[in-house]
Structure formats: C-alpha cells, structure tokens
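> Requesting a structural model of the entry that follows:
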Amino acid sequence: MRKFIAAVGIILSVVLWAQPGFSQGAPSGEAARKAELAAAWQAAGNAGTAGPADVPLIDEATLKLPTGDFFVPKAEGARVMRALGNTVHDTNFVGLILGTRQNDRWLVVINYIKEGYIKDDAAKDWNADDLLKNLKEGVDESNKDRAARGFPEMEVIGWIEPPNYDATAHRLVWSILGKDKGAPDDARKDVNYNTYALGREGYFSLNLLSDSARIATDKSAAHELLANLSYQSGKRYEDFSASTDRIAEYGLLALVGGVAAKKLGLLALALAFVLKFAKAIFIGAAVFGTGIVKFFRRKPRDDSTGGAA
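Model prediction:
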C-alpha cells in the first residue's frame, strides 16, 4: 500500500502540472483548487480499502468489495467530492467506489437515506412510458430555474434502462440519458446509473457515474455491487414492523427521478433530480477528463492474494 500511495502522489503531480493552464503562471485560485484536488485524492488512496474485502456501510449493511474495486470512506470521499466542486450531504454520504482495472473509467457514489420504510406496492402498476413522460415534463419545468441561475437547460432523451424493481431482493435499478439542450444527439454523454437497496429504515443509493459510450459495459459493476450489499439482521426490508417502524412519506416511485409528483411537489422533486444529474456531468468531466481515476490502477498486485497489496 505504501508503494501505491507513493505512485498516486507522483502520478497526480505529473498529471496536474501537465494540464493546460496549470503552471507557475496559472491563477492562484486555480492552482489552489488543483492542489487541493491532488491532496484529496492522495488522502483517499491512503485511507481506502482495496478489494476483495468486506466493507461495513455505517451500522446498516456490509458490502463485499470485489477484487479490482477500491472503497474510499466518508471523510476522504467527501473531500474528493468537494474538491471536484460538488455539494456533499454529510448526513447521507457514505463513501466512493472506483474501479481500478485497466479499462475502468467509472465511479460509484454511495449514500444512505434514513427516511423510513419505503412502500414498494406501486411498482407492480407503473408504466415506463408514463414515468419517462413525467421525467421529461419535470425537467422542462425545472429548466426555468436553471436558465434563471445561468445553467444550460437540459433535456431527457430516453431510458438507458427503464425502472426495474426486484420485489424479492428489494432492489431498484433505472437510468436515463440526458443532454444539454442543443447538444448533438450523437455526442458522448455522461450517465447516472442509479441502483437502490431498500432496508427497514431507509435505503442505500449506489449511483454509478459513467458515459454513454461505456455504460453498456460499466453497468455490470453497479449490478455486482448492488448484489454484494447485505443488510444486517434486524435492518433488512423484511424485518419491518408496522407497529413500531416509521414509514417514509413517499413510495418507490419517488426514487425514479423524483416523479411521485403530487405528494411532494413535482417541481421540487424534478429540480432535485436535475441538479443531481448536473453534478454527475461535472464529476465526469473532472474525473474522467483528467485521468485521475488512473491513479487507482497503479496499486501493485499480488496474484497469490487475490490482488491485495
């Protein structure tokens, strides 16, 4: 691991200083930002866990981290997110996972939302076409706020994967393709691939960040992580007690882009979704564009121990 950390620091310095505009003559604010990003990634490498490993997720669950994946805990992960310009909800944020295999370019953001038991009975009646229509309408409405704040307007193109709920495992997966208005349809686009694991007191969100050219391959990593997450006894969805436990104010539909419109308000939910999507685009540009994820591929591997260092 010491060799890995040293490699992270060296490569990070080389990549950052080699970027256009980042030199001794660069603005001090930009230099400070990139220095913080470098320090944040190095701290992440120092504090993280390489798979295979069993990673505890707060006091709710355990994640079996596969070989080739790297988990960054809450404090260091939040520092990375903030260094990339993202707001982090400290109450919900759990950590980050990066793929370290040769062709990996993805990042997973883990959150736990403890808002009560999510009723899933609506899943049997939902219609993917209706959900997509609601998403498009919500994004169109929220564009008024984006334009007023100087952000580019966005539009929903269609499903990458329509909502799929496994009522036995209590797992939800969905993803849409979106773009800035006016952008070419065939341009590469950043993608949020959303997966959820429901529990007794709330749910885990594992949001994989990738792009439209790679998502067909990268989504297998999200499915593997989702399947490898196990709630502790007493915290499982089936452990719910109607007589004692709190039920969330919204149901499963609210997790599909915030389209449980009438109960919580269409505009508020749609806006929350669009802002989340915009953050993913920024992360994609910052992380995948600069090649920082490559730092986590430089960890020395020992085949006799399944890749651990």
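> contacts and neighbour counts: CA atoms only from here.
OK.
> which residues of the stretch 1-150 of the chain fall in helices?
2-18, 28-47, 74-83, 128-148 (DSSP state H, counting those that start in this stretch).
> Leu267: which of these is closest?
Ranking the helices of the stretch 1-150 of the chain by proximity to Leu267 (C-alpha to C-alpha) places helix 128-148 first, at 6.4 Å.
> hey, which of the helices of the stretch 1-150 of the chain is tucked in deepest?
Mean neighbour count (mean count of other C-alpha atoms under 10 Å) peaks for helix 74-83 among the helices of the stretch 1-150 of the chain, with a mean of 21.
> who does that helix touch, helix- and strand-wise?
Identification of packing neighbours for helix 74-83 by 3 or more C-alpha pairs under 8 Å, 6 or more residues apart in numbering; DSSP states H and E yields helix 28-47, strand 93-99.
> Which residues does that helix contact?
For helix 74-83, contacts defined as C-alpha atoms under 8 Å, 6 or more residues apart in numbering pick out 33, 36-37, 40-41, 43-44, 47, 87-88, 90, 93-96.
> Could you identify the most distant pair in the residues you listed?
Farthest apart among the contacts of helix 74-83 by C-alpha to C-alpha are Arg33 and Val94. That separation is 23.6 Å.
> Stretch 158-165: which residues count as buried?
For stretch 158-165, burial by neighbour count (16 or more other C-alpha atoms under 10 Å) applies to 158, 160, 162-163, 165.
> and stretch 57-68, how far from the chain's centre?
15 Å (C-alpha atoms, centre = their mean, to the nearest Å).
> er, stretch 92-111 I mean
The mean C-alpha position of stretch 92-111 is separated from the chain mean by 7 Å, C-alpha atoms, centre = their mean.
> what do you get for stretch 80-87?
13 Å.
> Ok, stretch 113-124 next?
The chain centre lies 20 Å from the centre of stretch 113-124; the measure is C-alpha atoms, centre = their mean.
> List the contacts of it.
Contacts for stretch 113-124 (C-alpha under 8 Å, 6+ apart): 92, 165, 167, 198-205, 237, 240, 245-253.
> Let's see this one next, to set against the first:
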Amino acid sequence: MWKAFAYFLFTCLAVVSRAFAGVGEDSLNRYDMLDPEDKLCASFIYQQGTVVLNNGVVLSVPEGYRFLDAVQGRTLVERLWGNPQNPGFLGLLLPQPGSRPDSILFGIEISMDETGYLSQQEALQLNYTALMQKMQQHLQQENNWRNKKGLSTVTDMYWALPPAYHETDNTQHLVRILQLGKNVSFLNYEMRILTRTGALSLTAVANTSQLNTLQTLMPAMVGNIHMPVGQRYLDFNPHTDQIAAWTERVLRMGELLDARHFFEWLLNTWLFVAVCLVMVLFIYLMQYFHRRRELPKQFFHVDERLN
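Predicted coordinates for the structure are as follows:
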C-alpha cells in the first residue's frame, strides 16, 4: 500500500513541477506525452490559504503545503494509490514541490469519523491494547481486499509510541508503524480532534525517520483547524447526541471473563456500588423469608397423662 502511496505521490509532484518548468517549450505537446495517470495528476487544482471543507470545518493550509479537495483527493487516494473507499474523506494535504527536500512526508489525509461522542473519562480509560487488536483484525480484512485487487499488503502493525489523549485540546494521538515485508516500514500518525459527533481525523503518512518531525507538526495542526459552532466538542448535548459505540466498555467485552480485568472494571465504575446493594438486599430477603417459614409457637400444653 505505502509503496504505491510513495510512488504515485512523487510521480505527481514530479509531473506538476515538470509541467510548468522550462520557458519556450510547447507545454501542450509535453502534456500529450504523459501517461494517463500522470495526465490526471497534472490536471489537479491545488488550494492554499484558507479552505472550507465539505462539513463546514475551516482549514488554514500550513506554509509549505497545498490542499487537494475531496473529489480530486479521492481520485488520487482511491483510484491511483489503490486505497479502499473512506466515506468520511474530506481532502488531502501534500507538501509543496521542492519545499522540503530533506523530508519524506507523503501527505496528510483529512477525514470525518461520525462514530459518536467520546467523553474525556472514556478517552482517558481506553484500553489501547484491545484497540490495536481491533485494528489488526480490520487490517486482515483490508489485506484480503488488497490481495483480490493485486495490491501490496501490510504484514504487521504496532504502536510506534504509547497512544495519548491531550485534555487541553481534546485530541487523541495514535502513532503506528506499518510493516511491508521484512525491510520496508512506514509511519502512520493519526491525530483525532474530538468533536460533538465523533472526531476530525488527520492522518500523516511518512518515513519512520520523520517521527520527531511529526511529533511537532501534528499537535501544531490543531491551530490550523477552526471548528464551526455546533460541531465543537463542547457543543455536545447528552439528551440528543449519540454516544460513541467503540468505547472501553465495547473493547473490554471479550476480557470480562478474565478475573483481573473484571475486578479492575468493577472497582472503577458505579456497578461496584450497585452489586453491593443487591447483595445486601438479597441477604435481607433471605432472612425475611426464612423467618416466615418458621413453625408457629404452641399456645397451650397437652398433658399426655390424661390419655
């Protein structure tokens, strides 16, 4: 997957730079000589400055980058790079040609994940080991799809850094290493900005050597995102809005049979108090019915000598 990602991106950047280079050359003839995929890349129209995404979020394109909207971005990511469809795809940030010669950052995909509201308490208590297991299961399904398409597959995925949640800006940082074969690996840095209905996801794909760069770049990207009123994290309405279904309660369902996980979950929730109250009520009811079943006392004495 990421080999194709890198190959087509560098092809696009090279084509765009060549298409406008060279004074006095016949640009139309040069365009006609391109392959169909290169022609498609050369036809893309990039944006800079302030961009309004399809869901109303305002993006300030960082210096040294350019933005490809949802329609063109889907063509690049799905048709040329061979990725599966992402229903929440909103656009793609790509480095300007020649602006970062020493950096190997392929791009930052922007998408909306409408999975429901995730509270701060649940975000802080998420079991990221279980989350990675879920991701690996999904990866196996995606690899099956890639095999049918004749595309390269990801052989392994694991955390590059411990996942973190930042309470100050309500962001989750999920940094993964994706392994292709034995010698090729890529960095997948996903920053999820929590919203009223889910999360705005910014996923950067880069060489593993760019980990330190992304640790600085991605948190700073929060300042380039302007969430409209009504979609912000603080706009959540518990009476009308949907709660996220992929929370710790869901992720731990398969672990409840394990005694250690069960008691950790029990002691950290209100269920512990409820269980205690039920036990007290049960004991009281048992004693009550036991007293009701006792034989009544005799109110007169029968003298057996009279018989």
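> The helices and strands packed on helix 74-83 of the first structure: which one's closest to Ala272 of the first structure?
Of all these, strand 93-99 comes closest under C-alpha to C-alpha, at 15.9 Å.
> average gap between that closest one and the second structure?
Strand 93-99 of the first structure, aligned to the second structure and superposed, deviates on average by 0.7 Å (mean C-alpha distance after the TM-score superposition for the first structure).
> which residues in the second structure does that strand align to?
Mapping strand 93-99 of the first structure onto the second structure (TM-score structural alignment) gives residues 89-95.
> can you list the residues that contact that stretch?
Against stretch 89-95 of the second structure from outside (C-alpha under 8 Å, 6+ apart): 53-55, 61, 64-71, 73-74, 105-112.
> Would you mind listing the buried residues in it?
89-95.
> Looking at those, which is nearest Asn144 of the second structure?
Phe89 (22.0 Å).
> Tell me which residue of the first structure lines up with Ser201 of the second structure.
Under the alignment (TM-score structural alignment), Ser201 of the second structure pairs with Ser205 of the first structure.
> From Ile97 of the first structure, how far off is that match?
13 Å (C-alpha to C-alpha, to the nearest Å).
> hang on, the earlier thing: element containing the match of Ser201 of the second structure, please.
Assigned by DSSP states H and E, Ser205 of the first structure belongs to strand 203-211.
> ditto for Tyr165 of the first structure
Element membership of Tyr165 of the first structure, judged by DSSP H and E, is strand 154-166.
> what separates that strand from the chain centre, distance-wise?
With C-alpha atoms, centre = their mean, you get 16 Å for strand 154-166 of the first structure.
> That strand vs helix 128-148, what angle?
If you take axes from the mean of the first three to the mean of the last three C-alpha atoms, to 10 degrees, strand 154-166 of the first structure sits at 140 degrees to helix 128-148.
> After strand 154-166 of the first structure, which helix or strand is next?
strand 171-180.
> Superposed on the second structure, what's the mean shift for that following strand?
Looks like 1.8 Å for strand 171-180 of the first structure (mean C-alpha distance after the TM-score superposition for the first structure).
> Measure how far that strand is from the centre of its chain, please.
Using C-alpha atoms, centre = their mean, the offset of strand 171-180 of the first structure from its chain centre is 12 Å.
> How about residues contacting it?
Under the criterion C-alpha under 8 Å, 6+ apart, residues 152-166, 189, 191-198, 212, 226, 256 lie in contact with strand 171-180 of the first structure.
> Which among the residues you listed count as buried?
153-156, 158, 160, 162-163, 165, 189, 191-198, 212, 226, 256.
> if I pick Val52 of the second structure, what's in contact with it?
58-59.
> Just to confirm, what residue in the first structure is aligned with it?
For Val52 of the second structure, the aligned residue in the first structure is Pro56 (criterion: TM-score structural alignment).
> Based on its surroundings, how many neighbours for whichever residue in the first structure pairs up with Asn224 of the second structure?
Counting by TM-score structural alignment, Asn224 of the second structure corresponds to Asn228 in the first structure. Other residues lying near Asn228 of the first structure total 15 when counted by other C-alpha atoms under 10 Å.
> The one 3 residues further on too?
Residue crowding around Tyr231 of the first structure was assessed by other C-alpha under 10 Å; the count is 21.
> My understanding was that it contacts Asp59; is that so?
No: Tyr231 of the first structure lies out of contact with Asp59 (C-alpha atoms under 8 Å); the separation is 9.1 Å.
> what's the closest non-adjacent residue to Ser185 of the second structure?
Leaving out its chain neighbours, the residue that sits closest to Ser185 of the second structure by C-alpha to C-alpha, 6 or more residues apart in numbering is Gln179, at 4.3 Å.
> What about the one you found, how many residues nearby?
18.
> just Ala213 of the first structure next, same as before
Using other C-alpha under 10 Å, Ala213 of the first structure has 13 other residues around it.
> State the distance from it to Ile157 of the first structure.
For Ala213 of the first structure relative to Ile157 of the first structure (C-alpha to C-alpha), the value is 15 Å.
> re earlier: what sits against the match of Ser201 of the second structure?
Ser205 of the first structure makes contact with 109-113, 194-197 under the criterion C-alpha under 8 Å, 6+ apart.
> that older thread, can you redo the helices and strands packed on helix 74-83 of the first structure as CSV with distance to Lys279 of the first structure?
Formatted as CSV, these follow (distance: least, C-alpha to C-alpha, whole Å):
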stretch, distance to Lys279 of the first structure
helix 28-47, 16
strand 93-99, 15
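> so which of those gets nearest Gly289 of the first structure?
Distance to Gly289 of the first structure, taken as C-alpha to C-alpha, is lowest for helix 28-47 among those, at 13.9 Å.
> so what does the helix or strand where Ala222 of the first structure lies touch, helix or strand wise?
Element membership of Ala222 of the first structure, judged by DSSP H and E, is helix 215-227. Judged by 3+ C-alpha pairs under 8 Å, 6+ apart, helix 215-227 of the first structure is in contact with strand 61-65, strand 190-198, strand 203-211.
> Could you dump the ones you listed into JSON lines with distance to Asp120 of the first structure added?
Output for those, formatted as JSON lines (distance: least, C-alpha to C-alpha, whole Å):
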{"stretch": "strand 61-65", "distance to Asp120 of the first structure": "20"}
{"stretch": "strand 190-198", "distance to Asp120 of the first structure": "9"}
{"stretch": "strand 203-211", "distance to Asp120 of the first structure": "12"}
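> Ala272 of the first structure is nearest to which of these?
Once these are compared by C-alpha to C-alpha, strand 190-198 is nearest, at 13.8 Å.
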